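1. Please work out how this folds:
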Amino acid sequence: MPQCQMSKEYALDIGHIDGRGIARPSAVIDFMQDLATRHAGEMGLSEKVMENNGFWVLSRLKYRLNRPLHSYETVRLTTWPRQIKGASWYRDFTFEAEDGVIGSAVTMWAIVNAETHRLLRPKALGISFEDQIVGEPEMLKAIHAEHLQPCFDRVVRYSDIDVNHHLNNVKAVDILSDAFGLEDDETRWVSQMQVNYLSETTCGTTLTLARGTGADDALCVAALDGERENVQAEVVFSEL
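-> As a prediction, this is how the structure comes out:
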């Protein structure tokens, strides 16, 4: 494993699970985001970002799980910063439970100036480290959805907003998940999911959720503000 890493255990409680007693996709992403934030702080990176009037932005993520996470189960996440690619910061994860390693994930982050909203390159802020590449690392690409068809509208409200007064990353995944159709087919669960955060979404915005297809006929869901896709996901299901 890499030299610079951090691990933490997370217990799935009643607020993380769906009606079948397994973790919602948003719970998985909540754990990933929390651990990444904690590790960046421990590394002293968050302080450097704040000194330069910047803030972290999660731009893309992808996870794969071999099996669902169950209610009141404890899962151990480990994360490490993989490498800096231009303005993008890649961070990798593993998931472990009592039965061993059950999944992996990758996230891509950027640093944005709080006033201008321009990207800040990490190396320009004095942030650098040796690459920590394990196995065959995945690069997160754009999601190309075809034949998007509107499903329903959803207004972004108070409980959806983060400290930057934008749609919270985890809440965005809950909103996208409502378009997966899992309430009509409880035999499936989300074993793989990629999310791309494309544009900021503010309180009061009416999002149109739409479904389409992506690579290898995977399900694609997008949340649109007018004709602009603000956040999108590509999902692979497995049978329970």
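
2. C-alpha from now on. contacts and neighbour counts both.
-> OK.

3. Tell me the secondary structure at the residue nearest the centre of the chain.
-> Note on the chain: the residue nearest the mean C-alpha position is Leu61, at 4.4 Å, using CA atoms, centre = their mean. Secondary structure assignment for Leu61 (DSSP: H, G, I helix; E, B strand; the rest coil): strand.

4. From Glu138, how far out is it?
-> 11 Å (CA to CA, to the nearest Å).

5. what sits in contact with each of the two?
-> Val106 (CA atoms under 8 Å, 6 or more residues apart in numbering).

6. Give me the buried positions along the lengthiest helix in the chain.
-> In the chain, taking DSSP state H as the definition, the longest helix is helix 25-42. Buried residues in helix 25-42, defined by neighbour count with 16 or more other CA atoms under 10 Å: 25-29, 31-33, 35-36, 39-40.

7. Alongside the first, I'd like the structure of this one:
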Amino acid sequence: MKKVWEESFKIASYHLDFQQELKPSVLQQYFQEAAGNHAESLGAGYDILMERELFWALSRIRVEIDRMPKWGETIRIETWPVGLERLFFRRDFRMYDEQDNEIVRGASGWLLVNAKTMRPQRLAALGVELPDNAGRFALEGTLPDRISLETPEPVFRKVIRYDEIDMNMHVNNTRYLDWVTDCFDREHYEQNALSAFSLEFLSEVRWGNEMEMQIDRNGTEAKVQAVETASAKALFKADVEWRKRD
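-> The predicted structure is shown next:
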């Protein structure tokens, strides 16, 4: 049993933004790929859980960024389960560059969900022993709190189409970061670099849903949410933080 999983990724051109830096959504894809591979090796991967009508659902995540890797770099991710926080299965990760400098770190909270009832399950339902990494945190403290917006303003609307639907027939949560980062213009990116983000996932987003992206700005921080236009229900929320570029 590997207590800590390591996996490397080479930054390809199609993973970059216009500044030749890794897109935040791809950063999250790397982390989830490594997390999924570790779960598979522990006997708690996608196929095994689906046979028992269970699946993992990411509920919230916090990521802090010293710098984004650039085109051609090879990065290494370490990820490990930490333990339980209420119903959340916590999993942390760190990202290193080729000189073994830590450049990104994060903490995530996952729910083990029954595929029929869609209700969260406790540890006993997993039926697998998880490695003991108690006290080994990439980020100190508990998982991020709920996110609230005070004076949200509309940015854009969109309807979910083919390109955003994954193999589970809903939108993969990594795509939410694309919509969050679409709320800022080119000038903003030329002047600022993303330093941290938190995401809170509230409801599935499916093919044909129409939603409105809304933003609440406060200096170097902004809070963003997606609201289903038909029901006015919040689908997910984000808290993004920026620092001035050199």
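
8. if we can go back for a sec, ok, so what distance separates the residue nearest to the centre of structure 1 from Gly44 of structure 1?
-> 23 Å.

9. Mind checking what secondary structure the counterpart of Lys158 of structure 2 in structure 1 has?
-> Matched by TM-score structural alignment, Lys158 of structure 2 corresponds to Arg154 in structure 1. Assigned by three-state DSSP, the conformation of Arg154 of structure 1 is strand.

10. and the longest helix of structure 1, what does it pack onto?
-> strand 6-11, strand 74-85, helix 169-177 (3 or more CA pairs under 8 Å, 6 or more residues apart in numbering; DSSP states H and E).

11. could you redo the last one with a cut-off of 10 Å?
-> Under the contact definition 3 or more CA pairs under 10 Å, 6 or more residues apart in numbering; DSSP states H and E, helix 25-42 of structure 1 sits against strand 6-11, helix 45-51, strand 54-65, strand 74-85, strand 88-97, strand 100-113, helix 169-177, strand 188-197.

12. Save those as JSON lines, and put in distance to Leu240 of structure 1 too.
-> Output for the helices and strands packed on helix 25-42 of structure 1, formatted as JSON lines (distance: least, CA to CA, whole Å):
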{"stretch": "strand 6-11", "distance to Leu240 of structure 1": "21"}
{"stretch": "helix 45-51", "distance to Leu240 of structure 1": "40"}
{"stretch": "strand 54-65", "distance to Leu240 of structure 1": "12"}
{"stretch": "strand 74-85", "distance to Leu240 of structure 1": "19"}
{"stretch": "strand 88-97", "distance to Leu240 of structure 1": "18"}
{"stretch": "strand 100-113", "distance to Leu240 of structure 1": "15"}
{"stretch": "helix 169-177", "distance to Leu240 of structure 1": "17"}
{"stretch": "strand 188-197", "distance to Leu240 of structure 1": "6"}
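
13. Relative to Arg20 of structure 1, which of these is closest?
-> strand 188-197 (9.9 Å; CA to CA).

14. which helices and strands sit right next to the next helix or strand after that closest one?
-> Next along the chain after strand 188-197 of structure 1, taking DSSP states H and E as the criterion, comes strand 206-213. Under the contact criterion of 3+ CA pairs under 10 Å, 6+ apart, strand 206-213 of structure 1 touches strand 146-155, helix 169-177, strand 219-225, strand 228-239.
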